[in-house]
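1. I'd like to go over a predicted model; first the sequence, then the structure.
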Amino acid sequence: MTEWLPSEWMDEVNPALLASPDAYITREGDAWVLRLPKDALDYENPFYRLPVEPGQVVGFSWHEPHGDVQLLIHADGTWTATTPVPSAATHFFEQGEGIIANELDDFVTGSDRLEEGEYHIQAYTWGDVSFRFELDVDGAGRFVSCAGAN
């Protein structure tokens, strides 16, 4: 399932991702803002409050998880994936050491190498899309896909 996050909020640790860019739209008095849901842990954090106006282009990052890859690292520095590696994956994450890599090779040859052993590596894809904030005929806020800032 694809989930979304305003790109401005991307960090090493992200808040809750939502099912669509529209899910962040909130009305505060006369203002439109992007906010996390009220029950979200970081709801009160001012960093996660983004004012928007009709016509404004907002970048969103989308995330699609692909499940885990079982990675076996051998004593000689080679590795074997004991489960299929999703071809669409653009990122891999090993939670125990907190290592993020763009390729499975990076876990063996990168600066944050993993020791010999078996690891559960999360595989996922991140991508970026621009949306323009608009008001529909009923005055409700919504995002419409666009090519980017004018």
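-> The structure has been received and is ready for your questions.

2. hey, let's count contacts and neighbours off CA atoms from now on
-> Will do.

3. and the nearest residue to G117 once chain neighbours are set aside, how many neighbours?
-> Nearest non-adjacent residue to G117, counting by C-alpha to C-alpha, 6 or more residues apart in numbering: I73, 5.2 Å away. By the criterion of other C-alpha atoms under 10 Å, I73 has 19 neighbours.

4. try L50
-> L50: 18 neighbours (other C-alpha under 10 Å).

5. Just the buried residues of the top strand by length along the chain, please?
-> Assignment by DSSP state E gives strand 117-135 as the longest strand of the chain. Buried residues in strand 117-135, counted by 16 or more other C-alpha atoms under 10 Å: 118-126, 129-134.

6. Next up, a structure to set beside the first:
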Amino acid sequence: MGFDGLFFGRVDLQDYAERNITKQMEMIWKGSSNLGEESWLFTGIIPRTYTPPESFCFDAFCDDEPIKDDPQLHDYNVLERVQAFINAAHDQAAGYATNHIMMTMGSDFQYENANQWYKNLDKLIRYVNAQQVNGSGVNIFYSTPTCYLYALNKVNRTWTTKTDD
């Protein structure tokens, strides 16, 4: 088909709930019995319809708290924000079969203030990854769907299949 993978942001709620419980949020979709293996496509379900985890929208139109990393200020919040993100990563990972997840950060009509977004994402990456020395096991970085699919392919896992629509 020419695609390495396909990601859905919106799926049937019952299918989503069952797949999330059984760690089958990613699968091989056998879209056509007539076309055979050429039509098989790795398919992933993105939680939250591709929006960021709750309280991590850094857009100009969001009310979520930015990461404030000056310890001299009264509203320093790095530790709380980092722990909330690590918790969100673990919550999302619970529905997936590998230790790789794609955490989408953004939504429709966002990045109105891209500088604000990236400034906070850079801080989030730095401070979350710094927690690895404390055993968090969470490693976050900017990536692409292609890189994500490459990492999943390297796991060399046999995926469950989906044959309906």
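-> That came through fine. In this text, all values refer to a predicted model and were calculated from it rather than measured experimentally.

7. Send over the TM-score of the superposed chains.
-> The TM-score (TM-score structural alignment, normalised by the length of structure 1) is 0.30; 87 aligned residues with a C-alpha RMSD of 5.2 Å.

8. just to revisit the earlier point, from G67 of structure 1, how far out is the residue nearest to G117 of structure 1?
-> Remark: distance between I73 of structure 1 and G67 of structure 1 (C-alpha to C-alpha, to the nearest Å) = 19 Å.

9. cool, T26 of structure 1 as well?
-> 32 Å.

10. So the two - more neighbours on which side?
-> Per other C-alpha under 10 Å, whichever of T26 of structure 1 and G67 has more neighbours is T26, with 20 against 13.

11. So what touches the helix or strand that one falls within?
-> Using DSSP states H and E, T26 of structure 1 falls within strand 25-28. Applying C-alpha atoms under 8 Å, 6 or more residues apart in numbering, the contact partners of strand 25-28 of structure 1 are 32-35, 141-142.

12. Adding neighbour count, secondary structure and distance to F92 of structure 1, write these out as CSV.
-> Below are these laid out as CSV (neighbours: other C-alpha atoms under 10 Å; DSSP: H, G, I helix; E, B strand; the rest coil; distance: C-alpha to C-alpha, whole Å):
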residue, neighbour count, secondary structure, distance to F92 of structure 1
W32, 18, strand, 35
V33, 18, strand, 32
L34, 19, strand, 28
R35, 23, strand, 28
G141, 19, strand, 35
R142, 17, strand, 32
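
13. and of the residues you listed, the nearest to F93 of structure 1?
-> Closest approach to F93 of structure 1 among the contacts of strand 25-28 of structure 1 (C-alpha to C-alpha): R35, at 26.8 Å.

14. And the longest strand of structure 1, what does it pack against?
-> strand 57-73, strand 91-94, strand 141-146 (3 or more C-alpha pairs under 8 Å, 6 or more residues apart in numbering; DSSP states H and E).

15. Now distance to I100 of structure 1 too, for these, in CSV please.
-> Shown next, in CSV, are these (distance: least, C-alpha to C-alpha, whole Å):
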stretch, distance to I100 of structure 1
strand 57-73, 14
strand 91-94, 4
strand 141-146, 29
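
16. Would you mind getting the angle between the longest strand of structure 1 and strand 141-146?
-> 110 degrees (axes from the mean of the first three to the mean of the last three C-alpha atoms, to 10 degrees).
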